[in-house]
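Participant: For reference, the sequence and a predicted model appear below.
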Amino acid sequence: MSRRKSITIVCSPRQRIGKTLIARTLTEFMLADGRAAIAFDLNPNNTALYGFLPRNTARADIATTRGQMALFDELIAEDDVMKVIDLGDEAFEKFFTLIRQIGLAEEAQRRGIDVIALFIADPDPRSARSYAQTYGELPQIKLVPVHNEFVATMQDYMESFPAPVPGERPVRFPVLSPFLKSVVERPGFSFDDYLERHAGQRTELHEWIERVFVEFRELELRLLLRELKGSITLR
């Protein structure tokens, strides 16, 4: 994620660890900030993101060559739209294999588009191996570990997901209480609309949304700093 044009991939090879919720809040954060944004739902058997944000979500299918070309053409299109990808676990390996094969990250870089991967960490060793592999094989991507408090309360496993820049902290995604979860999963619920309708109030959900949005805004600053450090090093 960046204030420059970006493609942000919310990903993990594991199931049910919050990918769709994070992609959804990230998309709404961008929209609330006045940016044009579209999310791509890459969950072959579950289009939950599309159900929540139908006006700002496109279904994508990489099972066919035609579907792959359509998606990648959209991602690097000459427009000012921020792109968010909700990458389902079933499509995880194939998607990153395709990125390597077609050189999407390099082409995006050439066009001035940041490619960011928000990788949701978890205690399973297979996730740590996938994280390391992604970092090693796709150095052009800005890899960012995410600690979702819903996955585990202990952060010991985060040591297996080191930030590419020493000292840079992971994104911390706060857990929703069961009651709040039931609220945000109602059809048609919008985080941005909720903030507007409850402006000036301090509800528990209001504070949760604000905390998430602050995490995304601070991430933008960290990525900007990472870029500046990289340019100074190159000189």
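Facilitator: That came in fine, so what should we check first? All values reported here derive from a predicted model rather than from experimental measurement.
Participant: alpha carbons only for contacts and neighbour counts from here, please
Facilitator: Will do.
Participant: Going along the chain, name the helices of the protein.
Facilitator: 19-32, 48-52, 65-75, 92-102, 104-110, 125-137, 178-184, 191-197, 204-234 (DSSP state H).
Participant: deepest of the ones you listed, which one?
Facilitator: helix 19-32 (a mean of 21; mean count of other C-alpha atoms under 10 Å).
Participant: which other residues reach that one?
Facilitator: Contacts to helix 19-32, defined as C-alpha atoms under 8 Å, 6 or more residues apart in numbering, come from residues 10-12, 36-39, 48-49, 52-53, 82, 84-88, 120, 173, 190-192, 212-213, 216.
Participant: Below is structure B, check it against A:
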Amino acid sequence: MPAPPTIYIVCSDRGRNGKTLLARILVDHLLIAERDPFCFDLSAPEGALRAYFPGRTALIDMHEAKGREKLFDILLSRAGRDYVIDVPSAQLARFLEAAGEARLHEEAAARGFRLCVLFVVDRDPASLKTAVALEEMLQPDMLVPVVNRFVGTSLPEGVPGPVVMLDKIEGELRVIISHRRFSLRSFLLGDEQEVPARLRPQLKNVLHGVIDGLRNIEPAMSLQSLHGADL
């Protein structure tokens, strides 16, 4: 039986900590699993995520009321598929306010969606506090903390549930994968020709480290739903 459609919200209260790379890996992971996700990029006008998935991404300007309305109108009127929302740190407060006004938690549940937040917990302890407050506000089915090993994190060790680990990609490899024509999905599926042989192990370690964490999310949410149904 296929998993219910899920709204993934990828966010952090800090910038430059790998959030959009995480969203990009998540989209490619869902595509490989034949989940056909649609994306919302809230980084208008830059469009960091849309650059990699132009045909399946809507660029949203959260400064405009029409942009906020468009986001939730599309999201809540077209059920039955996965969605990935890439929220820049500068837009996090506006997104949370708009999500509250749209009653995202209740409306998503009514349409058969699960709600999953992937939050990059930065090294400043205030970032962990933001994650806790965000969970209280959005009431997702699951909040998954993300650790960027290069940046550091204030997340305590041994927290229950899935945790996604992200390593830093630097130098020549970063330049290669940053090109909008470079497909992480193709690399994961065995097309490695665009990456020099000496750099392939590094990229594989980063991608598989993230994907190992992502694969644990759906079973954890399903188990949590079963436990909730038994109460």
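Facilitator: All right, it came through fine. Since this is a predicted model, take the numbers as computed values, not measurements.
Participant: Just tell me which of the helices of structure 1 ends up closest to residue 168 of structure 1.
Facilitator: Of all these, it is helix 204-234 that lies closest to residue 168 of structure 1, at 7.5 Å by C-alpha to C-alpha.
Participant: Mind giving me the packing neighbours of the closest one?
Facilitator: helix 19-32, strand 171-173, helix 191-197 (3 or more C-alpha pairs under 8 Å, 6 or more residues apart in numbering; DSSP states H and E).
Participant: got these as a markdown table, with distance to residue 140 of structure 1 columns?
Facilitator: Converted to a markdown table, these look like this (distance: least, C-alpha to C-alpha, whole Å):
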| stretch | distance to residue 140 of structure 1 |
| --- | --- |
| helix 19-32 | 21 |
| strand 171-173 | 20 |
| helix 191-197 | 32 |
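Participant: what's the closest non-adjacent residue to residue 104 of structure 2?
Facilitator: Spatial nearest neighbour of residue 104 of structure 2, excluding adjacent residues (C-alpha to C-alpha, 6 or more residues apart in numbering): residue 138 at 7.5 Å.
Participant: Counterpart of that neighbour over in structure 1?
Facilitator: Here residue 138 of structure 2 is matched to residue 138 in structure 1, going by TM-score structural alignment.
Participant: I figured its match hits residue 100, correct?
Facilitator: Yes: counting by C-alpha atoms under 8 Å, residue 138 of structure 1 touches residue 100, with 7.2 Å between them.
Participant: Any idea how many residues pack against residue 183 of structure 2?
Facilitator: 20 (other C-alpha atoms under 10 Å).
Participant: Now which residue in structure 1 aligns to it?
Facilitator: So, by TM-score structural alignment, residue 183 of structure 2 is matched to residue 190.
Participant: Could you check how far its match is from residue 52 of structure 1?
Facilitator: 8 Å (C-alpha to C-alpha, to the nearest Å).
Participant: One more: residue 138 of structure 1?
Facilitator: In this structure, residue 138 of structure 1 and residue 52 of structure 1 are 31 Å apart, going by C-alpha to C-alpha.
Participant: ok, now which ones touch the residue nearest to residue 144 of structure 1 when sequence neighbours are not counted?
Facilitator: In space, and not counting its chain neighbours, residue 144 of structure 1 is closest to residue 118: 5.0 Å by C-alpha to C-alpha, 6+ apart. Contacts of residue 118 of structure 1 were listed using C-alpha under 8 Å, 6+ apart, and they are 8, 9, 10, 11, 143, 144, 145, 146.
Participant: Good, wrapping up.
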